[in-house]
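A.B. asks: one predicted model, sequence on top.
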Amino acid sequence: MNSALLNYYEAIERASADMLSAARNGDWDQVVKLEGACAVLISQLKHAASAQNLGTEESQLKSRIMQRILINDAEIRQLAEPWLEDLDGLLAGKPKSIH
């Protein structure tokens, strides 16, 4: 098994789970920081993946990890919608509405 590539996927999954936790707590600064960490990991993964391939078992594990990352991402986006609307309102000079 090619654990080096899977380690990247697992690290990205951990970061996405941490982002989700921060989003649930309303800690958007932490979400942004973790998003930056994810971007670095994804860049490193792309570089490593260009030189290596995953076997069948590893590809199946990768798919399960990616599904969990996508689920986390969807919930983060859902949690971020009100925050982004408030931010848009502030930038446009509109008073903040109460939810």
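C.D. replies: Happy to help now that I have it.
A.B. asks: please make it C-alpha for all contacts and neighbour counts, starting now.
C.D. replies: Will do.
A.B. asks: what about Asn25, neighbour count?
C.D. replies: 12 (other Cα atoms under 10 Å).
A.B. asks: what about it, distance to Ala74?
C.D. replies: Using Cα to Cα, to the nearest Å, we find Asn25 at a distance of 16 Å from Ala74.
A.B. asks: and here is the other one:
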Amino acid sequence: MSTKLLNYYEAIEKASAEMLAAARTGNWDEVVKLEGACAVLIAQLKNAAQSSHLMQNEAKEKSRIMQRILLNDAEIRHLAEPWLEDLDHMMGGKPAMLH
């Protein structure tokens, strides 16, 4: 049963890599679509984790997967910053002033 948990982490990693690829090409609609898929996977993972636990070797793999997901997320956020600023301007917002 714990292998099933690891499969969820792997699926989330795959989706985050696909999100990053879409963000690199500026396909923000695809990023949003994949973000929704990730949310579903995360909900399923939380549900499955209530009745199952990872073995020690699987926990190490989970940690490696989580690191890759976090790196993908950081790059996606970096790529999204200009897009979010453009969206803010289109919506009539003012740029934030940093002091």
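C.D. replies: That came in fine, so what should we check first? Owing to the predicted nature of the structure, the values given are computational and were not obtained by experimental measurement.
A.B. asks: tell me which stretches of the first structure form helices.
C.D. replies: Counting by DSSP state H, one finds helices in the first structure at the ranges 3-24, 28-49, 56-92.
A.B. asks: pick the most deeply packed of those helices.
C.D. replies: Ranked by mean neighbour count under mean count of other Cα atoms under 10 Å, the helices of the first structure are led by helix 3-24, which reaches a mean of 18.
A.B. asks: which other residues reach that one?
C.D. replies: With Cα atoms under 8 Å, 6 or more residues apart in numbering as the test, helix 3-24 of the first structure has contacts from 28, 30-31, 34-35, 37-38, 41-42, 44-45, 48-49, 52, 54, 58, 62, 65-66, 68-69, 72-73, 75-76, 79-80.
A.B. asks: which bit of the second structure covers that helix?
C.D. replies: Helix 3-24 of the first structure corresponds to residues 3-24 of the second structure when matched by TM-score structural alignment.
A.B. asks: mind listing what Ala48 of the first structure touches?
C.D. replies: Ala48 of the first structure touches Leu5, counting by Cα under 8 Å, 6+ apart.
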